[in-house]
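S.K.: Just a sequence and a predicted model for now, questions to come.
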Amino acid sequence: MKITDFGKYKQAGRKISMLTCYDYWTASIVEQSDVDCLLVGDSLGMVMHGHDSTVTVTMDMMELHTRAVVQGAPSKFIVGDMPFLSNRGSLDKSLENVHRLMTAGAQAVKIEGVKGNETLISHLVDSGVPVMGHLGLMPQSVNTLGGYKVQGKSQQQADEIIAQALQAQASGCFALVIECVPTSLGLSLSQSLDIPVIGIGAGVHTDGQVLVMQDMLGAFEHNANFVRTYCNLQETLQQAFDGFAEDVRTEQYPNTDESYPS
């Protein structure tokens, strides 16, 4: 997938599939799949590092994980998340942080929120950096929002999100992630924007869907209600680990074929 395909897919009514990815070995598997694009999301702070939120994620972490994903999935379109406050300092500092993700191999960056980011988004786009927006539930603002809650439930809130989405488009964003909003708002956004709207907990009418890879693989016991699990990775891995431990204890592993002769 190329940057120009996002608009083409929307015009053709062809849905966009996107997964988060954080490391080389899973990226190398997705590389062989039909998934369109990958997001090196700041959700890695929770999924890969065990933190309670994305607020603790640093540029060093994002750069490291982006390089690993690019190595594993060189043919996929890869978007790198700008972590908490990395784009809210001076313009020079923000550009430096964006440069780190792009030189790590990302083909675009994702920025949460529009208010206060309009100038930066326009400057990045004018400088040759594709920018994906993110509205609705914005995990970096969880302390302001008071938790992980559905956004845009009232008409006033919905109108504000639509206004911000239109501003994101006007500022030059090539696509928009919309998270945890009512299905009707996901539909309104897709109909209101010329750029594709990629939903996560935003209903079926958006122009595409993104999920956290480990959520859809069933790697954790508790997921948001919008997550569909496509396998039970937790159970599969637990069985494999237990089988290995049992074979070691009973001397079933290694066997003769798995050992070097004297």
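M.R.: Right, received. Where do you want to start?
S.K.: Could you use CA atoms for every contact and neighbour count after this?
M.R.: Noted.
S.K.: Against S188, how distant is the spatially closest residue to K153 that is not a sequence neighbour?
M.R.: With sequence-adjacent residues excluded and distances taken as CA to CA, 6 or more residues apart in numbering, K153 is closest to P182, at 6.5 Å. The gap separating P182 from S188 is 10 Å, by CA to CA, to the nearest Å.
S.K.: Surely V227 and D215 touch.
M.R.: Yes. Counting by CA atoms under 8 Å, D215 is a contact partner of V227 at 6.7 Å.
S.K.: of those two, who's got more company?
M.R.: Ranked by neighbour count (other CA atoms under 10 Å), V227 and D215 place D215 first, with 22 against 17.
S.K.: One more to weigh against that first structure:
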Amino acid sequence: MEKKVTVRDIVKKKGREKIVAITAYDYVTTRIVDQAGVDIILVGDSVGMVVHGLPSTIPVTMDMMLLHVESAARARPRALLVGDMPFLSYETSIEDAVYNAGLMLKKGAEAVKIEGGSEVADVVKAMVRAGIPVMGHIGLTPQRHLLIGGYRKRGVRKPEAEKIIEDAKELEKAGVFSIVIEFTAADVAEEVTREVSVPTICIGSGPSCDGQILVLHDILGLSEQTPPFAKKYADLKTIILDAVSRYAKEVREGVFPGREHSFYSEAYNSREG
């Protein structure tokens, strides 16, 4: 068995080796992406949209996330398994934040991710003091899409770019081991990567970060709407549709199941003889 990836291993990759991260939400997908050799598997709150059909990540609950974290953890991945903290699981109080993050670890996560910059620095500090590794998330923060005016590009204007860079520095000081930068101008993400000593992991923020992350369903062609920054590496929707259509056709035509898919009683065989 290959060596287990730890938080320390991720930090050491900064400036030396690109970090490969991806989402997965259950035992099966976690097992498969881990076999592909990724470094980080994020059980993301995007599960609410891509698996449960919710309109955003806001309705996602702790119970939902804990269920998916526990399922993914059963795959015992070599990659670092990170649980995404859902909306209102860490904003209401520091005590709630630490408690809920602790529940993630009890279900098998090896770190947690929270959205926000300087406004969540105290939460990060408290989690780290409690022994919980934290991944930050700045730029486009989907849980705050109502506040920021939708799922829009971030860091295009100078004041916003400066705020993103400052947020990254505050998260670094608070103790995060890495920072996700989402849908942010590539030159701003590059500047953040230079300014902080922890790895940056981009999604839709250019090639200069220390690593990249994408949603599994986007790269497999299973998403209803693929973000402009995602790349589709397969078209599983077409493959699945074709397979199920052929199955339905064979059932209706009496082709499936065939004799090779069935077994018979001894009484039946003796009558045949």
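M.R.: In hand now; what should we look at? Nothing here was measured: the structure is a model prediction, and the numbers come from that model.
S.K.: After superposition, what is the TM-score?
M.R.: Once superposed, chain against chain, the TM-score is 0.97 (TM-score structural alignment, normalised by the length of the first structure); 261 aligned residues with a CA RMSD of 1.1 Å.
S.K.: Which one's more surrounded, P182 and S188 of the first structure?
M.R.: The residue with more neighbours, out of P182 of the first structure and S188, is P182; 18 against 15, by other CA under 10 Å.
S.K.: how about the more buried one, what's its match in the second structure?
M.R.: Applying TM-score structural alignment, one finds that P182 of the first structure aligns to A185 in the second structure.
S.K.: thinking its match is in contact with R152, fair?
M.R.: No. Using CA under 8 Å, A185 of the second structure makes no contact with R152, being 11.0 Å away.
S.K.: returning to that earlier point: what about the match of P182 of the first structure, distance to Y247 of the second structure?
M.R.: Taking CA to CA, one finds A185 of the second structure at 46 Å from Y247 of the second structure.
S.K.: Check E110 of the second structure too.
M.R.: 40 Å.
S.K.: Comparing those two, which shows the higher neighbour count?
M.R.: Using other CA under 10 Å, the more surrounded residue of E110 of the second structure and Y247 is E110, with 19 against 15.
S.K.: Which position in the first structure pairs with that one?
M.R.: For E110 of the second structure, the residue aligned by TM-score structural alignment is Q107.
S.K.: residues in contact with that match?
M.R.: Q107 of the first structure makes contact with 77-80, 129-130 under the criterion CA atoms under 8 Å, 6 or more residues apart in numbering.
S.K.: which two in the residues you listed are spaced the farthest apart?
M.R.: Farthest apart among the contacts of Q107 of the first structure by CA to CA are F77 and V129. That separation is 13.5 Å.
S.K.: Now do the strands in the stretch 1-150 of the second structure.
M.R.: With DSSP state E, counting those that start in this stretch as the criterion, the stretch 1-150 of the second structure has strands at 19-23, 40-43, 80-84, 111-113, 134-139.
S.K.: meant to ask about the stretch 151-262 of the first structure
M.R.: Assigned by DSSP E, counting those that start in this stretch, the stretch 151-262 of the first structure shows strands spanning 175-179, 197-200, 208-211.
S.K.: now for the ones you listed, which one comes closest to S94 of the first structure?
M.R.: Taking CA to CA, strand 175-179 is the member of the strands of the stretch 151-262 of the first structure nearest to S94 of the first structure, at 20.0 Å.
S.K.: Next, count neighbours for A234 of the second structure.
M.R.: 14.
S.K.: meant to ask about V11 of the second structure, not that
M.R.: 18.
S.K.: So what does it match up with in the first structure?
M.R.: Under TM-score structural alignment, V11 of the second structure pairs with G7 in the first structure.
S.K.: Surely its match is in contact with I195?
M.R.: Yes. Contact criterion CA under 8 Å: G7 of the first structure and I195 qualify, at 6.1 Å.
S.K.: Find residues that contact each of those two.
M.R.: With CA under 8 Å, 6+ apart, G7 of the first structure and I195 have common neighbours F174.
S.K.: Can you get me a residue count around D96 of the second structure?
M.R.: Neighbours of D96 of the second structure under the rule other CA under 10 Å: 15.
S.K.: Show me what it aligns to in the first structure.
M.R.: Using TM-score structural alignment, D96 of the second structure pairs with K93 in the first structure.
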